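Below is the sequence, then the predicted model.
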Amino acid sequence: MLPDEIISEVLSPALQVPDELFCDTSHVSPFSTYAPSTSTYLVVCKDWLRVATPLLYNVVVLRSKSQATALEAALKSNPELGRFIKKLRLEGGYGAAIHGILKCAPNITDLFLTLSIWSPDNTTGLCKGLALIEPHRVILVDPCEPAPPKNKQEEALRRTFLACLCSWKNLRIFGYPYGSENVWEPTIARNARELSQTLVDSQVHTVLLSASFSHIPSFITKLCTSPSLKVLQFKHPLLFDVEMNNEDAKFKKLAKYSRLSRKDHHHPVDPDITPSLNPRFVPMESASPETRDIVGKRILFFAMYVEELRSPAFSRRPTDTHPSRLPILSVSKYFNRIGLPCLWESVQLTYCSAPGIRARLEQRPDLASFILRVYTSVQYIDYNRDQHEAILSICRHATGLEIFAPFKHRFLEAPIEFFSLLGQTAGHSLRELLIGVQCPSSFSTALLQPFTALRVLNLQIYGYRDEPVQKPYTHSEVLDQVHTLHIQDPLLDLFVNTNFGSLHTVKLPSYVQDTTLVTEFMATHGEKLRHLTLDTTVCNPDRFNLSSCPNLVELEIVDFAWDLTQLFSGTPHQSLTKVITKAAPNQTSVINDRKLRSKTKAPGFDPAMFPALREIQVRRLIWPVSEREISKSTDVTVAEALLRKNIKLTNFEGKAWVPRLKR
């Protein structure tokens, strides 16, 4: 058994709320994330419950009426819990329950309060309860945009709050919500002047200014007349002209800030490196050359951020966090030798960079053996242009190339001769190929024969109009190794009966002239598939039959409008666990409401046909972050209906909806 002190040290990092988050005045609350509640730690065992309860109640964040009601009920059933509350963050009014909470929490020292109150919210309980506490620090939020329309609840809270500022005897620190940009809005400027006048009459000695300031407005200089004020703390640096244009001696005495010139730029600070006591020291001098090379290459792998550069989306331009890698190669001949493979592993070809890379390879042909990945932003190859000739020359040298792919979302369109060139020079090593081929006549899998190491193929063909793809179909032993295939319409006819022994991931064309080809392709290869991407509009009939791919685990649908009822299986599909889409399912097919279905004639979704389905990820889904937005969101309605079917609805980050507490 561990003593309580050690258990507390173990649980504190998981249960404690950082003060920076508690005081965060951003428009989007830092607590609007969708993560499991930390209260789950309390149900591990009785020892954890006893030790973790004070830690859990130390900082309380309320973001909905149901949370406030649940907390009030807990405090009424066990009044001792209220004594643990030291910090309270309220992001709304939340009705009469707040009065009961404040009455049971006499030890509150820090209060976070917002004046962004929308008319359905009720501040009666909060207005009654503010006078019951004696906070030491108060952080106030009064957003300019989006601001709720003027209403009685907000006015009542504002008047009560200003009255409490003068009556709170322990108040020492106040978070001021207004900045210089609020001067131009008459209502906000009036509220700022009223607040400043009230603070002059209060006991506060430190005012925290978290807003930005391009000049010092009058409601800030008004604060300097407070007899109790000791510090005006600016969160953001002030420009030199803000300081020089202010002649108030009291302001200069109270203000605490850092200076910033308009011409200042952020430069990385060189670390202080202690010089070696022995300048002739050789690291790992006693180790063998092979061991030194292994360790040195591993160090430079991270120092030259090789892993990051393997992503085509990673910027090749030096930044503060990822400076130029060339100085590393200048440290010594040893660093130059073991660092060159890291420098040349991933190459990005553009119209500007290709000539320079070509010239370097002509001087040092041995460097081409280090090139394993080529990413290009060039959209087409033209043999008559110098820049394109440079790209061709580089590809001729890179005989060990493993990946040839476009940069970000661009796609290279190249003549059939360039496609053949890649096969001749790097066909034995190329594992991943993403390319569009200008093919004026027919295309056959025989053109892929040189690519003996191919694993990922993303292929498009352009140029011909009336001529069909070449038949009869060829059975390629090379394509037997391909496990990921992305193809367009003309190639679907070619690959219907092609041998793919390792295929498990397929992206079908978004447009198919002959929809029967989709059915034939799935009949041939469907049993192998684990991951499938398709546009359901290419299917005939409208409902896509998953019976042909019984082992499918993940299905991605690229339609902007789709519904769960489009998924069909003759027998229960035992493998499908995840569906990825661009739009959320229609609520009429998810919600078990007969009246709603009768109006829309929606057949409804039967989860019994997909017993393994556990997640529907929506790429364009953004979860609401406030109680008001949640109440209006149809996505929340769909998510909670799916949860009752044991299916999670997740957003583009893979974060699932976590329902708020219910009464």
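That came through fine.

For the rest of this, base every contact and every neighbour count on C-alpha atoms.
Fine.

quick one: terminal-to-terminal distance for stretch 340-360?
13 Å (Cα to Cα, to the nearest Å).

now that stretch: how far from the chain's centre is it?
Computed by Cα atoms, centre = their mean, to the nearest Å, the chain-centroid distance of stretch 340-360 equals 31 Å.

Now tell me what touches it from outside.
300-301, 304, 306, 309-310, 312, 316, 325, 329, 367-368, 370-378, 387-388, 390-391, 393-394, 407 (Cα atoms under 8 Å, 6 or more residues apart in numbering).

quick one: which of these sit in strands?
Counted as lying in strands by DSSP state E, out of the contacts of stretch 340-360, are 373-376.

quick one: which two of those residues are the most distant?
Across those, the longest distance by Cα to Cα is 10.0 Å; it joins 373 and 376.

what's near enough to touch the residue nearest to residue 397 when sequence neighbours are not counted?
Among residues not flanking residue 397 along the chain, residue 368 sits closest, at 5.6 Å (Cα to Cα, 6 or more residues apart in numbering). Residues near residue 368 by Cα under 8 Å, 6+ apart: 344, 361, 394, 397-400.

want to compare, so here's the second one:
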Amino acid sequence: MSMDVDTRRMNGDLLPEKVLEQILKANLCIDVDLFNDVSDDAFAKFEESSAAYVAVCRSWSRVAIPWLYETAIVRSTSQARVLANTLEKNPELGCYMKKLRVEGGYGQYMLTILKRTPNISHLSLSMDIWDPDTTEGLCSGLSLINPSCLALRDTGVCKGNEVVKKLVGALDVALVEWKNLTVFVSPYIDNAGCAGDVIASMSVFRRLQTVVVRNKRGAQWAYSNFIPCPLKSVRVMAPPTGKEDMGNDRLQALLTYDMAPDAPVIETIIPRKSRRFVPMAGQTEQLQDYIWSRILYFALEVEERRDGLYRNNYQKTGPSAYGYRQRVDPLLVSTRFLRLGIPHFYDTLLVPSRDDILEQYFPSYLYVEHLTARQIGTVSRFSMPQIAIPDTMISSLARSSGRTLVDLGLNLGHHNTINALELEQLPQLRVLRLRGHVRAGPVGEFRPHMLPRLEKLCVNGATNSFAQAVARMSLPCLSSLTFVFPATSPIKPGISGAEAAQSLLADVLKIHGDKLTQLTVNSFDIVSGATIDDCPKLEKIYLLLGPGMRPPRLGLLAPPRKNHLQLINIVLLPDLPPDYPLPVWFGSADSSSRRRPRALISPCPAAEWSDFLTQLDAATRTLLALQQVTFAWLAWPTTERDIAAEPWLPEHKILEALKVKLVDKNGKCWRARLI
């Protein structure tokens, strides 16, 4: 009996079909506004296909198929071919289809699709069609359907293209028979782009009742072109920007807007009428100090400023600005607020540029060392990555805030050095980030007990002396190491920069490699086998490719003397960013950017990257835990045309066979959905 129940549970039979239908409907149905989106990447998602729901079990397949085939998004010739073949073999599936979005021409396959989908009510077409794509099938099949809604996408880049002209002509002819067409989703603002004849025909046939536009200007253009039509609404896909005066009473009456979500209502706190009211009167001074200190902790945005230290969110405008005046006002309320707020005020100091020094922290134009030498004894995080520090800066910080500093980022420039005495005064330091010409004082003065709590050490511009100093310290808590040597200048006399860097890196890793879980180095600083063998706990390695953008030599990284069981991710970076603080390197992950992503292969020949992908075969034989390789400076191309322009992409088949994922800067795995 229990076996039957387990079998039914595995098959999904215990879930009532009504409930299952609602679950699958919510996951498979595509919102009409998203379907009509005129952008080119609305459906450019490198995610698992929704068809996976059908493969769960028979009951899921039975319930999911109608919702799966209700909407079809065709973004490439291969997708059109697969859909056409599926509808040919299973004609009943075409009856489910009500919405069809076509982002190209896709040849004769579109004729087969339109023949098998008589119930299309929403049709979305693109006017951006590039050679050698063709529209013969699409043009021939338009007369076979009778949609109620037509959406166009037209950026104007293919205006004058012959295949686009043929599509416009076929649309113009089909409009004669499209008597159900009452809704038009327009991409146009002030002209009809490629579809001038189509717009004129829709106006002549007088069937449109609803026009959907992008903004106010688009509404005015649409109304002027469709005056003869019995319009009931002109919908603007944006919230109103205030009192909208369209200059036309009829248009004003027809307008509807997509309203922005209501802002949360904050209840107004009415102050007491008595002016003698004292908060927490009668409570102990200790309790009052504790409560007011916590209030000031949030009022002075301590957590936000700590987060901004890594994310570079310090802006001069906006609600998250961390300006001097904005944060000093609470300290002026009372002597209690001043006493309790000073530690929070100086908790985190970021000095990104010289202008910010003067504007945010030093209104009386004091130098940094003067400020740190005064009353700041509570700084826990200090970052000054862009400006070379004054000569006495490190010693001033160590004296005034050495017992509280947990995160320190400095630009040493070309003349400053790190001395053992200064590091010895930083017993709580957990993160140390240095850039410039990073030199150490007398190496013999560095002792194993220094920096006992250091977890992350990030050095961009290490020298021979500093590498030797790091090797002399035990650093028992160290788990993340960034050690980047100068790419050109020699580090040791008489030895090339590359050879010296390899030797110094090997020395550092022999001492600290067994503790590391994350490592960042120049790809050309890797010594064959030693890097991995000395880091048995390493889970992620960042390899800086340098100006030539040449792939790393996996032959040096991969063949250790024994199998590596921990390394999961190899991240390839073009170089450390100019704003440097670490560990955030990846830049913006904004998927809404319309800019063409930077090509992977430039300026390095594509053949070298093909060889790199081939080398992964040998690498995975010893890197047993390797799951992905991340290209941290590019986003995957999202259209069939852009993919064709990347000659190295067909090599993804090697990775799929090895089960190694290829990941872009947005964390998206490459999927061969469009090829």
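Sure, I can see it. Just so it is clear, the model here is predicted, and its values are computed rather than measured.

For stretch 5-15 of the first structure, list every residue counted as buried.
Buried residues in stretch 5-15 of the first structure, counting neighbours by 16 or more other Cα atoms under 10 Å, are found at 8, 11, 15.

ugh, typo on my part, it should be stretch 652-661 of the second structure
Neighbour-count burial for stretch 652-661 of the second structure flags 652, 654-655, 660-661 (criterion: 16+ other Cα under 10 Å).

Can you add secondary structure and give those residues back as JSON lines?
Converted to JSON lines, these look like this (DSSP: H, G, I helix; E, B strand; the rest coil):
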{"residue": "652", "secondary structure": "helix"}
{"residue": "654", "secondary structure": "helix"}
{"residue": "655", "secondary structure": "helix"}
{"residue": "660", "secondary structure": "coil"}
{"residue": "661", "secondary structure": "strand"}
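
In JSON lines: those, plus distance to residue 675 of the second structure.
Output for those, formatted as JSON lines (distance: Cα to Cα, whole Å):
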{"residue": "652", "distance to residue 675 of the second structure": "11"}
{"residue": "654", "distance to residue 675 of the second structure": "15"}
{"residue": "655", "distance to residue 675 of the second structure": "15"}
{"residue": "660", "distance to residue 675 of the second structure": "19"}
{"residue": "661", "distance to residue 675 of the second structure": "17"}
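
nearest to residue 274 of the second structure, of those?
Nearest member of these to residue 274 of the second structure, counting by Cα to Cα, is residue 661, at 66.7 Å.

what residue of the first structure takes the place of that closest one?
Counting by TM-score structural alignment, residue 661 of the second structure corresponds to residue 648 in the first structure.

Pretty sure its match sits against residue 655.
No - Residue 648 of the first structure is beyond contact range of residue 655, at 9.1 Å (criterion: Cα atoms under 8 Å).

Please list the members of the buried residues of stretch 5-15 of the first structure that lie in helices.
The helices, defined by DSSP state H, take in 8, 11, 15 from the buried residues of stretch 5-15 of the first structure.

related to what we said a few turns ago, any idea how far the match of residue 661 of the second structure is from residue 532 of the first structure?
Residue 648 of the first structure is 20 Å from residue 532 of the first structure, by Cα to Cα.

Residue 109 of the first structure now?
To residue 532 of the first structure, residue 109 of the first structure is 56 Å away according to Cα to Cα.

Same check on residue 102 of the first structure?
55 Å.

ok, now residue 290 of the first structure?
Taken as Cα to Cα, the span from residue 290 of the first structure to residue 532 of the first structure is 45 Å.
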